[in-house]
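Asker: next one to model:
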Amino acid sequence: MSRRRSYDQYCSAARALDLVGDRWTLLIVRELLAGPRRYTDLHADLPGVSTDVLASRLKDMERDGLSTRRRLPPPGVAYVYELTARGRQLLPVLQALGVWGQGELGERRPTDALRAHWFALPLLRALEGEGEGLVEVRLEEGVFHLHVGAQDGPVYGDGEAPGEPDARLVLDAGTCAALSRGESSLTEAVRAGRVTVTGDGTLAKALREA
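Answerer: Model (predicted):
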């Protein structure tokens, strides 16, 4: 493999950017926070990335100890990519970037791609302090689920919750965008009727009673 480019500065921020400062790397981390993903799935959920760049970034991440690649057991024939423990430590970095970038989000542009699960990290932030559990989120654009308070493993995933969720949230992309921009809290959106909460778990009760 080629030598990793470096800023050659004795600074922890510079060293971190040596690993994750290339275009697309942190967005690949965002996708892999959902758990193991196939190359084709990553490419589909990273519109705009070329196959060459995606393959190169995945090799760099594996070399740098941020992710691993493994073959699925039979009858599967595909390989999947997943974060290492060190790669998972980038979750708070992405969350901090999300908060910092709230003012840049604005309204969705006609050229902006959108995947429902891209709202997973903002909703995880919105649920901080509400407890732990499995939350299913339904939007017109798709369904995904959150592992609120997860200490290891995926923090979110595409599709319906695996098992009975502690809470189900039904809302639209506009409400998700408002939460992502910091214009409303989740409890405010629930009170305003912009988010429907069902379920008997502690998280559902906390959101309804807040």
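Asker: only C-alpha atoms from now on, for both contacts and neighbour counts.
Answerer: Noted.
Asker: contacting residues around Arg168?
Answerer: Applying C-alpha atoms under 8 Å, 6 or more residues apart in numbering, one finds that Arg168 lies in contact with Val135, Glu136, Val137, Arg138, Thr196, Val197, Thr198, Gly199, Ala204.
Asker: ok, longest helix in this structure?
Answerer: The single longest helix within the chain, with elements called by DSSP state H, is helix 51-63.
Asker: name the residues of it that are buried.
Answerer: Leu54, Arg57, Leu58, Lys59, Asp60, Met61, Glu62 (16 or more other C-alpha atoms under 10 Å).
Asker: quick one: distance of stretch 122-135 to the chain centre.
Answerer: Its chain's average C-alpha position is 13 Å from that of stretch 122-135, according to C-alpha atoms, centre = their mean, to the nearest Å.
Asker: to compare against the first, here's another:
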Amino acid sequence: MPRQQQPARPARRRSYDQFCATARALDSVGDRWTLLIVRELLAGPRRYTDLHADLPGVSTDVLASRLKDMEQGGLAVRRRLPPPAAAAVYELTEHGRGLLPVLTALAEWGAPALGERRPTDAVRAHWFALPLLRALDGLTRGGVVEVRLPEGEFHIRTGADGPGEVYGYGPADSPDACLVLDADAVLAVGRGGSALAQAVGGGRVEVLGDGPLADELRGVNARAPEAI
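Answerer: Next up is the predicted model:
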């Protein structure tokens, strides 16, 4: 009588086995590609095929493995959209969205390494949302800012204190203001402080719109410069 095959046990994720908050965090997000998947999902739910398209270089096996790990770790969930979409999407949990400050800090730390774009460098417009978030953090007016780059468009929700996405893919349905700039200007204003005011005043950033949020973006130079 043939021996019944036992179901395969799920592989145990490697751990640093250190009683340290940093080590525990890296147990969850330290694998290659995980934080970049978080970057994509911070902009909202995405299908597997969309994630694969916007993560150039990741293999299908690795992407599927990382998403499974993120589900098991409570960072993301998979759900099916109602008809007529009838597609499965991945989205971050509240625990996963808590990584936004981590990604923002990493973007700020890594910005000086972005010199001239290499011929092999992929680029997506929404990848510039993280460095721009810091420049818009001090705005007193809440609303939606559409950002137009030569590479494409994305939008940012200012004053977003509650749950939900703080930035999203593509143009906004009804933006309260619009910023027109290029990638170099994004990195420049990402320094915070008075950098956005200087870029607007110097013509590197164009502000479109006539509402309160657009007015504040044009008059942001009234804010105190960042201490040096």
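Asker: if we can go back for a sec, and the buried residues of helix 51-63 of structure 1 as TSV, adding distance to Leu123 of structure 1?
Answerer: TSV is the format used below for these (distance: C-alpha to C-alpha, whole Å):
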residue	distance to Leu123 of structure 1
Leu54	27
Arg57	27
Leu58	27
Lys59	30
Asp60	29
Met61	26
Glu62	28
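Asker: before we move on, back to that, from the contacts of Arg168 of structure 1, which land in helices?
Answerer: Ala204.
Asker: now, the most widely separated pair of the contacts of Arg168 of structure 1?
Answerer: Spanning the widest gap among the contacts of Arg168 of structure 1 are Arg138 and Ala204, at 14.5 Å by C-alpha to C-alpha.
Asker: look up how far Asp61 of structure 2 lies from the most centrally placed residue in structure 2.
Answerer: Closest residue to the average C-alpha location of structure 2: Arg39 at 3.8 Å, with C-alpha atoms, centre = their mean. To Asp61 of structure 2, Arg39 of structure 2 is 19 Å away according to C-alpha to C-alpha, to the nearest Å.
Asker: neighbours of the counterpart of Trp127 of structure 2 in structure 1, how many?
Answerer: Mapped onto structure 1 by TM-score structural alignment, Trp127 of structure 2 lines up with Trp118. When counting by other C-alpha atoms under 10 Å, one arrives at 14 neighbours for Trp118 of structure 1.
Asker: same deal with Glu130 of structure 1?
Answerer: 16.
Asker: repeat that for Val144 of structure 2.
Answerer: 22.
Asker: tell me the spacing between the equivalent of it over in structure 1 and Val170 of structure 1.
Answerer: Under the alignment (TM-score structural alignment), Val144 of structure 2 maps onto Leu134 of structure 1. Distance from Leu134 of structure 1 to Val170 of structure 1, counting by C-alpha to C-alpha: 14 Å.
Asker: also Arg4 of structure 1?
Answerer: Look at Arg4 of structure 1 and Val170 of structure 1: by C-alpha to C-alpha, they are 44 Å apart.
Asker: what about those two, which has more around it?
Answerer: For Arg4 of structure 1 versus Val170, neighbours defined as other C-alpha under 10 Å are more numerous around Val170 (15 against 10).
Asker: that one touches Val197, doesn't it?
Answerer: Yes - at 6.7 Å, Val170 of structure 1 and Val197 qualify as touching, with contact defined as C-alpha atoms under 8 Å.
Asker: what lines up with Arg109 of structure 1 in structure 2?
Answerer: Per TM-score structural alignment, Arg109 of structure 1 is aligned with Arg118.
Asker: what is the neighbour count of that match?
Answerer: If you count neighbours by other C-alpha under 10 Å, Arg118 of structure 2 ends up with 8.
Asker: repeat for Asp112 of structure 1
Answerer: When neighbours are counted by other C-alpha under 10 Å, Asp112 of structure 1 registers 8.
Asker: any idea how far Val197 of structure 1 is from it?
Answerer: Counting by C-alpha to C-alpha - Asp112 of structure 1 and Val197 of structure 1 are separated by 28 Å.
Asker: hang on, Ala185 of structure 2 is in a helix, isn't it?
Answerer: Yes - membership of Ala185 of structure 2 in a helix is supported by DSSP: H, G, I helix; E, B strand; the rest coil.
Asker: surely it touches Ala199?
Answerer: Yes - the pair Ala185 of structure 2 and Ala199 qualifies as a contact (C-alpha under 8 Å) at a distance of 7.3 Å.
Asker: which position in structure 2 pairs with Leu54 of structure 1?
Answerer: Checking TM-score structural alignment: Leu54 of structure 1 goes with Leu63.
Asker: need the contact list for its match.
Answerer: Applying C-alpha under 8 Å, 6+ apart, the residues near Leu63 of structure 2 are Trp33, His52.
Asker: hmm, back to that, need the counterpart of the residue nearest to the centre of structure 2 in structure 1.
Answerer: Match for Arg39 of structure 2 (TM-score structural alignment): Arg30.
Asker: against Arg4 of structure 1, how distant is that match?
Answerer: 22 Å.
Asker: and Ala85 of structure 2, which of the three is it?
Answerer: Going by three-state DSSP: Ala85 of structure 2 is coil.
Asker: residue in structure 1 paired with it?
Answerer: Using TM-score structural alignment as the criterion, Ala85 of structure 2 maps onto Gly76 of structure 1.
Asker: and the match of Arg39 of structure 2, how far from Val170 of structure 1?
Answerer: To Val170 of structure 1, Arg30 of structure 1 is 23 Å away according to C-alpha to C-alpha.
Asker: residues shared between the contacts of Ala185 and Ala199 of structure 2?
Answerer: By C-alpha under 8 Å, 6+ apart, Ala185 of structure 2 and Ala199 have these common neighbours: Val205.
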